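Visitor: next comes the sequence, and after it the predicted model I'd like to discuss.
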Amino acid sequence: MSTDTDTELERLVDEIIVAAGIDQNADLIHHILVDGIRIGRDRADRLDLKIASSALGEMRQAFRMFARFRGRDKVTVFGSARTRPDDVLYRMAREVARRLAAHDWMVVTGAGPGIMQAATEGAGRDHSIGVSIRLPFESLNPAFDDADGGSLVQMKYFFTRKLMLVKESKGFVVIPGGFGTFDELFELLTLQQTGKAVPVPIVLLDRPAGPTAQDAPAAPTAAAAAEGTNAEPREERWNGGEHPHPGTGYWAGMRRFAEEQLVPASLIAADDLDRVLITDDVDRAVEEILGFWRDYDSLRWVGPRLVLRLRHAPTDAELADLQERFGRLSPDLPIQRTAPLRPEIRDDDRVELPRILLQPAPQQIGRLHQLIRAINALPSAGR
């Protein structure tokens, strides 16, 4: 196609955008429309066109639904659709969702039965968002049966569904499940490992240990004390090091596989897994999600430099301590206070918050979670 034809196409697309009354992000809408026309010029297969068309339509519906909850904290709960209501994991999912909803967090699920239904029950309808998948053999969570579309979106493709289950959330609780749960977890870990997603807390919540585990109530620590059982809560930072409670549960077995097979073969780094907490304690799971955002607020990359926005400014002594402990993370730039950088000022991007600046070495990026947790534990951080 000639340059003159391309120029005419661009002009016509711009006219359509103006006629449609689009006055925000017109450049991106321009690219979407032009790419759509170019796919047609490429004589793409009809199936390819159906995939592109359906995916764009699904994302539009999901974006519109999530826009209603912009600014609300969200946590996604992953788990099996096959978990029954009499299973302790069902009750734990319900309880962890209830407690997070009590802190005004929205709970995002796949809107199916099992663990997804348990989390929706715990959060309550007003704090629940569903992103379902159309399958012939899986029913919709009854809590969404009469939904008017205000907090539910139904998807045809797993890849668009996973995007929306991950994109909006500031924390994740993963409860034992099958292939689908593994798929969701490993995509989440891949996004974290590669820096395609911002750091977030990830909790792998397991069945309580001990002979009474199958019938244990949702808060195993408190319940065990009250009922006189000897089941101790298990907690492990999945990092290839020593653990206070080695554990033999579902997630502990997965940790062992990573430590015994993936790490020694250099297929992953040991610190790739620092961000994951394994626990069978609902209290600890909730604390991990909420505590990650105690002082840390957000981040922004400006070229190779990274700005961490905080709720409280660290003291000089605290900055010196962070530099001592995490200097290898930022070898070319000491960890330091900074005013908002020009791109942040231009976009009015959290300019009111105190911030620190560093320049992470690519091979050290796995330690960013450790730095954020250290910041949240500073005396200057609020409690």
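Guide: Perfect, I can see it now.

Visitor: going forward, measure contacts between C-alpha atoms and count neighbours the same way
Guide: Will do.

Visitor: what residues does stretch 322-330 touch?
Guide: For stretch 322-330, contacts defined as Cα atoms under 8 Å, 6 or more residues apart in numbering pick out Pro334, Ile335, Leu358, Gln359, Pro360, Ala361, Gln364, Ile365, Arg367, Leu368, Leu371, Ala374.

Visitor: what's the most distant pair in those?
Guide: Using Cα to Cα, the contacts of stretch 322-330 reach their maximum pairwise distance at Ala361 and Ala374, which is 18.3 Å.

Visitor: so how far is the longest helix seen in the chain off the chain centroid?
Guide: When the chain is scanned for its longest helix (criterion: DSSP state H), the result is helix 46-67. Centroid displacement of helix 46-67 relative to its chain, using Cα atoms, centre = their mean, to the nearest Å, is 21 Å.

Visitor: name the residues of it that are buried.
Guide: Judged by neighbour count using 16 or more other Cα atoms under 10 Å, the buried positions of helix 46-67 are Ser54, Ala55, Glu58, Met59, Ala62, Met65, Phe66.

Visitor: please apply the same query to stretch 72-90.
Guide: Residues of stretch 72-90 classed as buried: 73-81, 83-84, 87-90 (neighbour count, 16+ other Cα under 10 Å).

Visitor: next up, a second structure to put side by side with the first:
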Amino acid sequence: MSPHVKPTKVPQERDFTGGMLQCHPCAFIGSTGEKSLDDKIRQLADQVCDNRDADLLAEMLINAVRTSRGSVTDGDFRTMNRVLKELRVADEVFAPYRSYRKVSIYGSARTNPDEEEYKAAVDFASKMRDAGFMTITGAGPGIMAAGNEGAGRDDSFGLNINLPFEAVPNAYISGDPKLIGFDYFFTRKLSFVKEGDAVVAFPGGFGTMDEIFETLTLIQTGKVSIYPLVLIDAPGGTYWKFWQQFVDEHLMRLNLISRTDFSLFKVTDDVDEAVEEISRFYSNFHSYRYVGDKLVIRLIKPPSEDLLRKLKNEFSDVLKSGSFTATEPLPAEEDEPELSHLPRIVFRHGRKDFGRLRELIDVLNE
């Protein structure tokens, strides 16, 4: 059956790095050490791909050959192959849903259905579905099952990790073609980050802490594009409130993080507030992309002169040089013609203090 959620009218940007990972023309793609084999690989790549991707495929094939002939152990060779296979399979599953917004839900596998946190997760996933977001969970029991239950099978994805325990997919996603199995946590986490347009976490253990701190680290360092991160307690709950207290009293007090890093996440015990936080983030902001040292922010509505003046007055600290300019698509964006009609703001970004960049996006959504 088709999802209840509908695809967005404007296609989604799916470069989760926001163009931070530059793809330079492959003037030199390496060598296997045998010219005749290099030529065969080049010919095969040209037959399989168009001109733009042929260089990348040739480079991947050469890397694979060199790995097979190198000093790696059999175990490492199998690991590399499995990693590539898991990423490929995940991409194939998500490919038909590229233009659907999605929210990734983290939380404990040990939460029982009669607990308030479970009920809150069901309520949240259901309301996010009504707001136009599909749900991605880890496919297990507890909060993961609650997310799939609330969203419903047709609007759910499950990223199951193969473990000697807690590895059986929950009944709400089991057997669904949108269920993906992973051997490695890091490939699974990459899929969560790459495919989600927002992350929500309910109370959980070591795994939830790992996922939340990695998400914060990736956003804080600019390795992934900024998106909403909301930490939800059950009504009246204190799990995330005490977590935030720890961050404030131990990390902030010791100057191990910046005050603006607190803009990268939101703590709440109100499901409706969490839904509004995520929905509002995409009310005008669409996506952004780096082109050299320029940051191109794509919007739904053209920026007014008053908005540009406000950015200049309040966010000059995010500028590397120059100012904020409304512009047409830059030449480097011609590979995304489906986004060419969107209005843009361009400025030279210092690529630091991404909490301030999040605050700027919030102003764009006012």
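Guide: Arrived safely, thanks for sending. Worth saying up front: this structure is predicted, and the values here are computed from it rather than measured.

Visitor: just give the TM-score of the two.
Guide: A TM-score of 0.87 describes the superposed chains when it is computed by TM-score structural alignment, normalised by the length of structure 2; 335 aligned residues with a Cα RMSD of 1.8 Å.

Visitor: on that earlier part again, with structure 2 overlaid, report how far the longest helix of structure 1 is off on average.
Guide: Plainly put, helix 46-67 of structure 1 ends up 0.8 Å away from its match in structure 2 on average once the two are laid over each other (mean Cα distance after the TM-score superposition for structure 1).

Visitor: what comes into contact with that helix?
Guide: Contacts made with helix 46-67 of structure 1 from outside it, assessed by Cα under 8 Å, 6+ apart, are listed as 39, 149-157, 160, 164, 168.

Visitor: can you give me the end-to-end distance of stretch 98-106 of structure 1?
Guide: In terms of Cα to Cα, to the nearest Å, the two terminal residues of stretch 98-106 of structure 1 are separated by 10 Å.

Visitor: identify the residue range in structure 2 corresponding to that stretch.
Guide: Residues 126-134 of structure 2 are where stretch 98-106 of structure 1 lands when matched by TM-score structural alignment.

Visitor: what sits up against the matching stretch?
Guide: Outside stretch 126-134 of structure 2, the residues touching it (Cα under 8 Å, 6+ apart) are 4-6, 100-103, 135, 150-152, 155-157, 275, 279.

Visitor: residues contacting Pro334 of structure 1?
Guide: Gln323, Gly327, Leu358.

Visitor: how close does the second one get to Ala339 of structure 1?
Guide: Using Cα to Cα, we find Gly327 of structure 1 at a distance of 21 Å from Ala339 of structure 1.

Visitor: before we move on, back to that, could you give me the buried positions within the match of stretch 98-106 of structure 1?
Guide: Residues of stretch 126-134 of structure 2 classed as buried by neighbour count (16+ other Cα under 10 Å): Ser126, Lys127, Met128, Arg129, Ala131, Gly132, Phe133, Met134.

Visitor: can you check stretch 198-212 of structure 1 too?
Guide: With burial defined by 16+ other Cα under 10 Å, the residues of stretch 198-212 of structure 1 counted as buried are Pro199, Val200, Pro201, Ile202, Val203, Leu204, Leu205, Asp206, Arg207, Pro208, Ala209.

Visitor: could you pull out the strands in the stretch 101-250 of structure 2 for me?
Guide: Counting by DSSP state E, counting those that start in this stretch, the stretch 101-250 of structure 2 has strands at residues 101-106, 133-137, 156-161, 179-182, 198-201, 229-232.

Visitor: ok, longest strand in structure 2?
Guide: When every strand of structure 2 is counted residue by residue (DSSP state E), the longest turns out to be strand 319-327.

Visitor: between the strands of the stretch 101-250 of structure 2, which gets nearest to Leu44 of structure 2?
Guide: Taking Cα to Cα, strand 179-182 is the member of the strands of the stretch 101-250 of structure 2 nearest to Leu44 of structure 2, at 29.7 Å.

Visitor: mean deviation of the closest one from structure 1?
Guide: In this overlay with structure 1, the average offset of strand 179-182 of structure 2 from its partner residues is 0.6 Å by mean Cα distance after the TM-score superposition for structure 1.

Visitor: what range in structure 1 does that strand sit on?
Guide: When structure 1 is aligned by TM-score structural alignment, the counterpart of strand 179-182 of structure 2 is residues 152-155.

Visitor: tell me how far the matching stretch lies from the chain's centre.
Guide: 18 Å.

Visitor: just the residues contacting that stretch, thanks.
Guide: Counting by Cα under 8 Å, 6+ apart, stretch 152-155 of structure 1 makes contact with 58, 61-62, 65, 111, 129-134, 144, 161, all of which sit outside it.

Visitor: closest to Ala19 of structure 1 out of those residues?
Guide: When these are compared for distance to Ala19 of structure 1, the smallest value, 22.4 Å, is given by Gln61; criterion: Cα to Cα.

Visitor: trace the closest one over to structure 2, please.
Guide: Looking across to structure 2 (by TM-score structural alignment), Gln61 of structure 1 lines up with Val89.

Visitor: how many neighbours does the alignment partner in structure 1 of Lys223 of structure 2 have?
Guide: If you follow Lys223 of structure 2 across to structure 1 using TM-score structural alignment, you land on Lys196. As a burial measure, Lys196 of structure 1 scores 10 neighbours (other Cα atoms under 10 Å).

Visitor: okay, Lys196 of structure 1 and Thr109 of structure 1: tell me how far apart.
Guide: The spacing between Lys196 of structure 1 and Thr109 of structure 1, counted by Cα to Cα, is 21 Å.

Visitor: ok, now Val200 of structure 1?
Guide: 17 Å.

Visitor: same check on Lys156 of structure 1?
Guide: In this view, Lys156 of structure 1 and Thr109 of structure 1 are 16 Å apart by Cα to Cα.

Visitor: give me the more crowded residue out of these two.
Guide: The residue with more neighbours, out of Lys156 of structure 1 and Thr109 and counting by other Cα under 10 Å, is Thr109; that gives 25 against 15.

Visitor: dump the residue contacts of the more buried one.
Guide: For Thr109 of structure 1, the residues meeting the contact criterion (Cα under 8 Å, 6+ apart) are Thr76, Val77, Phe78, Met116, Ala119, Thr120, Ser128, Ile129, Gly130, Val131, Ser132, Leu165.

Visitor: the aligned partner of Val296 of structure 2 in structure 1 in helix, strand or coil?
Guide: Counting by TM-score structural alignment, Val296 of structure 2 lines up with Val307 in structure 1. Local secondary structure at Val307 of structure 1 is given as strand here, using DSSP: H, G, I helix; E, B strand; the rest coil.
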